[in-house]
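1. give me a model of this one.
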Amino acid sequence: MSSKPSGPGARPAGEPVALPADWAATPLTVVMPTYNEAGNLPGMAEALMALPLPGLRLLVVDDSSPDGTGEIAEEHVRRFGPERMGVLHRAGKEGLGRAYAAGMQQAVADGAHYVLQMDADGSHPAAKVPEMLGVALATGAAVTLGSRYVQGGTLSEAWGVHRRLLSRWANAYAGTILGTRVRDITGGFNLWREDALRAIDLASVDSAGYSFQVEMKYRALRRGFGVMEVPIHFEDRTVGESKMNLMVQLESVTMPWKLRARSRR
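-> Down below sits the predicted model:
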């Protein structure tokens, strides 16, 4: 079940919510997969490190980017210190889902109480991270989503009509097949409590691509974990190229049916 929290969601997009000191110090790891994101990573790292969250740590999961993203990440580790940032280097590109699973497993093993999925392309607003953490702590939600499709959520004006309709259809498609009430089940800006990630068993997640987002939320709902949705503005990337391809799209179409069939066995 999902709902729109009231209160700080009405703040300007660039103004982070101020949390109580003990909440702000909560061990939170942002897991950020990268592949050829050299033009985006420095700005994202700066934005996250500037947040009033002393408990935040950034873990970059780089799939041997040819453009040197992994090396740039290491430079920022030296700048901010290993207690604030780390890099998980992987041998090659295996898909967004695999990268997230590896990073989230590492974050939980390192002691994070909450783990946030966040894209490196600038589409997810860093200023919303404190609010999402505050909602999670205030409500006890195991999963807090940065949602494009609850009241107050918006999309980049750069998105054309076709892309908007496709995104809406994908959410309706997966939600209908799986019988969920989550408004943004395909979204990738998701905050997880560590016990939910342990219960889901990341090592057993099948999805390699974007359908990872759907599979993870569905597994959480099936296990009875509470979900909240916080409205965000979703921006289009301005640097680099999307990683969406035909194989990823096909997996996204078939995965909801696989999950539904598996749940009925």
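2. rest of the way, CA atoms for contacts and neighbours
-> Noted.
3. quick check: buried residues in the helix or strand harbouring Arg78?
-> Using DSSP states H and E, Arg78 maps to helix 69-80. Neighbour-count burial for helix 69-80 flags Thr69, Gly70, Glu71, Ala73, Glu74, His76, Val77, Phe80 (criterion: 16 or more other CA atoms under 10 Å).
4. what of stretch 84-100?
-> Neighbour-count burial for stretch 84-100 flags Arg84, Met85, Gly86, Val87, Leu88, His89, Gly95, Leu96, Gly97, Arg98, Ala99, Tyr100 (criterion: 16+ other CA under 10 Å).
5. please, where are all the helices along this protein?
-> Applying DSSP state H to the chain gives helices spanning 21-24, 41-49, 69-80, 96-109, 129-139, 161-178, 194-200, 212-222, 246-263.
6. thinking again about what came up before, reformat the buried residues of helix 69-80 as a markdown table; add distance to Gly134.
-> Formatted as a markdown table, these follow (distance: CA to CA, whole Å):
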| residue | distance to Gly134 |
| --- | --- |
| Thr69 | 31 |
| Gly70 | 31 |
| Glu71 | 33 |
| Ala73 | 28 |
| Glu74 | 30 |
| His76 | 27 |
| Val77 | 26 |
| Phe80 | 24 |
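7. and of those residues, the nearest to Arg168?
-> Thr69 (31.8 Å; CA to CA).
8. how far away is the closest one from Glu37?
-> 6 Å (CA to CA, to the nearest Å).
9. show me which of the buried residues of helix 69-80 is closest to Gly160.
-> Gly160 lies nearest to Thr69 out of the buried residues of helix 69-80, by CA to CA, at 29.4 Å.
10. what about the closest residue to that closest one other than its chain neighbours, how many neighbours?
-> Leaving out its chain neighbours, the residue that sits closest to Thr69 by CA to CA, 6 or more residues apart in numbering is Ala38, at 4.6 Å. The number of residues packed near Ala38 is 22, by other CA atoms under 10 Å.
11. Ala38 and Pro66 touch, don't they?
-> No: Ala38 is beyond contact range of Pro66, at 9.6 Å (criterion: CA atoms under 8 Å).
12. of all the helices of the chain, which lies closest to Glu229?
-> That would be helix 129-139 among the helices of the chain, by CA to CA, at 8.7 Å.
13. packing partners of the closest one?
-> Using 3 or more CA pairs under 8 Å, 6 or more residues apart in numbering; DSSP states H and E as the contact test, the elements touching helix 129-139 are helix 21-24, strand 143-147, strand 227-231.
14. for that helix, buried residues please.
-> Val129, Pro130, Glu131, Met132, Leu133, Gly134, Val135, Ala136, Leu137.
15. want to put them side by side, so please do this one too:
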Amino acid sequence: MMEHTLGRVLVVVPTYNERQNLPLITERVRKALPGAHLLIADDNSPDGTGELADSLAAADDHVHVLHRPGKEGLGAAYIAAFRWGMAEGFDVLVEMDADGSHQPEELPKLLDALSEGADLVIGSRWVPGGKIVNWPAHRQFLSRGANVYTRLMLGLPVRDATAGFRVYRAAALEKIGLANVESQGYCFQVDLTLRTTRHGLRVTEVPITFVERAHGASKMSRKVISEALWRVSVWGVTGLPSRLRRRRG
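-> Next up, the predicted model:
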């Protein structure tokens, strides 16, 4: 594992009603990457996740909490967390879910791929070696279909553009810019992947094992799916997210 060549690493875990899952995922992240820091970005969870996060941070100086006023979508949570991390001088920013679907033990191989020259590393379910555990058939069909549609509409050389387990160089995020990102749900992942490739940066996919959550409810909804379908369709026609196109034009 070549983590030492990358500088300071921040693992960002957004939360909303993840009280059951947070202690274990925090423990696993800290064990997998002892030198990394963990930022819990909580959207004012009514189940007390934020208060639990504060207690975890009080016991570990490598754990931090970003309290947000309410549930504003995955994209808004990650953008706020990325800005916090870059302001604090972190060189690498990791995205991962709190529900255990992303395995912290696989973080070292994602960081290794970043060390080999990538600007964005995606933990991919749909490349050779990727696996799915305990996910219902309809969710697999939806994910595969969404990624095929995304590749066809956007011409992305990526098989899992919707994946939420990924690692960015802070310099890459600074280059692509976050100010004009409007995507809120899982379409946020497609948005940043598109921006990364259109800026000529290198994207690498690494196979992972995705495990369906054991506790709590999925945040996937018709609204999230509709946003992704609409935005990808618009981007496919126009070629770029609209504000990025205007900014570069």
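16. and the TM-score between these chains?
-> Scored against TM-score structural alignment, normalised by the length of the second structure, the superposed chains reach a TM-score of 0.93; 241 aligned residues with a CA RMSD of 1.4 Å.
17. give me the contact list for the helix holding Arg78 of the first structure.
-> 34-38, 41-42, 45, 60, 62, 64, 84-87, 89 (CA atoms under 8 Å, 6 or more residues apart in numbering).
18. which non-adjacent residue is nearest Leu114 of the second structure?
-> Using CA to CA, 6+ apart, the closest residue to Leu114 of the second structure is Val121 (6.2 Å).
19. from Ala142 of the first structure, how far off is the most centrally placed residue in the first structure?
-> Centroid-nearest residue in the first structure: Gln117, 2.6 Å away (criterion: CA atoms, centre = their mean). Distance, Gln117 of the first structure to Ala142 of the first structure, using CA to CA: 14 Å.
20. and for Trp192 of the first structure?
-> To Ala142 of the first structure, Trp192 of the first structure is 6 Å away according to CA to CA.
21. then His124 of the first structure?
-> 20 Å.
22. how about Ser167 of the first structure?
-> In terms of CA to CA, Ser167 of the first structure sits 25 Å off from Ala142 of the first structure.
23. compare these two (neighbour count), which wins?
-> A direct count of neighbours by other CA under 10 Å for Ser167 of the first structure and Ala142 places Ala142 higher, at 22 against 14.
24. map that one onto the second structure.
-> Matched by TM-score structural alignment, Ala142 of the first structure corresponds to Asp119 in the second structure.
25. check Gly179 of the first structure too.
-> Per TM-score structural alignment, Gly179 of the first structure is aligned with Gly155.
26. residues near that match, how many?
-> Neighbour tally, Gly155 of the second structure, other CA under 10 Å: 12.
27. and Met44 of the first structure, by the same measure?
-> Neighbours around Met44 of the first structure, by other CA under 10 Å: 20.
28. distance of the residue mapped onto it from the second structure relative to Asp97 of the second structure?
-> Matched to the second structure by TM-score structural alignment, Met44 of the first structure sits across from Ile25. Distance, Ile25 of the second structure to Asp97 of the second structure, by CA to CA: 9 Å.
29. one more: Thr193 of the second structure?
-> Thr193 of the second structure is 18 Å from Asp97 of the second structure, by CA to CA.
30. swap in Ile176 of the second structure?
-> Ile176 of the second structure is 23 Å from Asp97 of the second structure, by CA to CA.
31. aligned counterpart of Trp159 of the first structure in the second structure, please.
-> Match for Trp159 of the first structure (TM-score structural alignment): Trp135.
32. is it true that its match touches Ala214?
-> No: using CA under 8 Å, Trp135 of the second structure is not in contact with Ala214; the gap is 10.8 Å.
33. right, and Leu53 of the first structure touches Ala24 too?
-> Yes: with contacts defined as CA under 8 Å, Leu53 of the first structure counts as touching Ala24 at a distance of 4.8 Å.
34. the more surrounded of these two?
-> Set Leu53 of the first structure next to Ala24 and count neighbours by other CA under 10 Å: Leu53 wins out with 22 against 19.
35. hmm, the match of Ala142 of the first structure is touching Val203, no?
-> Yes: here Asp119 of the second structure reaches Val203: they are 6.1 Å apart, a contact under CA under 8 Å.
36. Asn36 of the first structure reaches Val61, doesn't it?
-> No: contact between Asn36 of the first structure and Val61 fails when scored by CA under 8 Å: they sit 11.6 Å apart.
37. more neighbours, these two?
-> Remark: of Asn36 of the first structure and Val61, Val61 carries more neighbours, 25 against 20, as counted by other CA under 10 Å.
38. list the residues that contact that one.
-> Here Val61 of the first structure is in contact with Val31, Met32, Pro33, Thr34, Val87, Leu88, His89, Arg90, Ala99, Tyr100, Ala102, Gly103 (CA under 8 Å, 6+ apart).
39. make CSV from the residues you listed and add distance to Arg223 of the first structure to it.
-> Compiled in CSV, the contacts of Val61 of the first structure are given as follows (distance: CA to CA, whole Å):
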residue, distance to Arg223 of the first structure
Val31, 23
Met32, 25
Pro33, 26
Thr34, 30
Val87, 31
Leu88, 29
His89, 32
Arg90, 30
Ala99, 23
Tyr100, 20
Ala102, 21
Gly103, 22
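40. of the residues you listed, which is the nearest to Asn171 of the first structure?
-> Tyr100 (20.4 Å).
41. which parts of stretch 144-151 of the second structure are buried?
-> Buried, per 16+ other CA under 10 Å, within stretch 144-151 of the second structure: Arg144, Ala146, Asn147, Val148, Tyr149, Thr150, Arg151.
42. returning to what we had before: the residue nearest to the centre of the first structure maps to what in the second structure?
-> Gln117 of the first structure maps onto Glu95 in the second structure, by TM-score structural alignment.
43. equivalent analysis for Thr238 of the first structure, please.
-> Per TM-score structural alignment, Thr238 of the first structure is aligned with Ala214.
44. count the neighbours of that match for me.
-> Ala214 of the second structure has 12 nearby residues by other CA under 10 Å.
45. with Gly239 of the second structure instead?
-> Neighbours of Gly239 of the second structure (other CA under 10 Å): 16.
46. hmm, Met153 and it touching each other?
-> No: with contact defined as CA under 8 Å, Gly239 of the second structure does not reach Met153; the gap is 9.1 Å.
47. re the thing from before, closest one to Lys243 of the first structure out of the contacts of Val61 of the first structure, please.
-> Lowest distance from Lys243 of the first structure to the contacts of Val61 of the first structure (CA to CA) belongs to Thr34, with 10.3 Å.
48. the closest one and Arg237 of the first structure, how far apart?
-> From Thr34 of the first structure to Arg237 of the first structure the distance is 14 Å (CA to CA).
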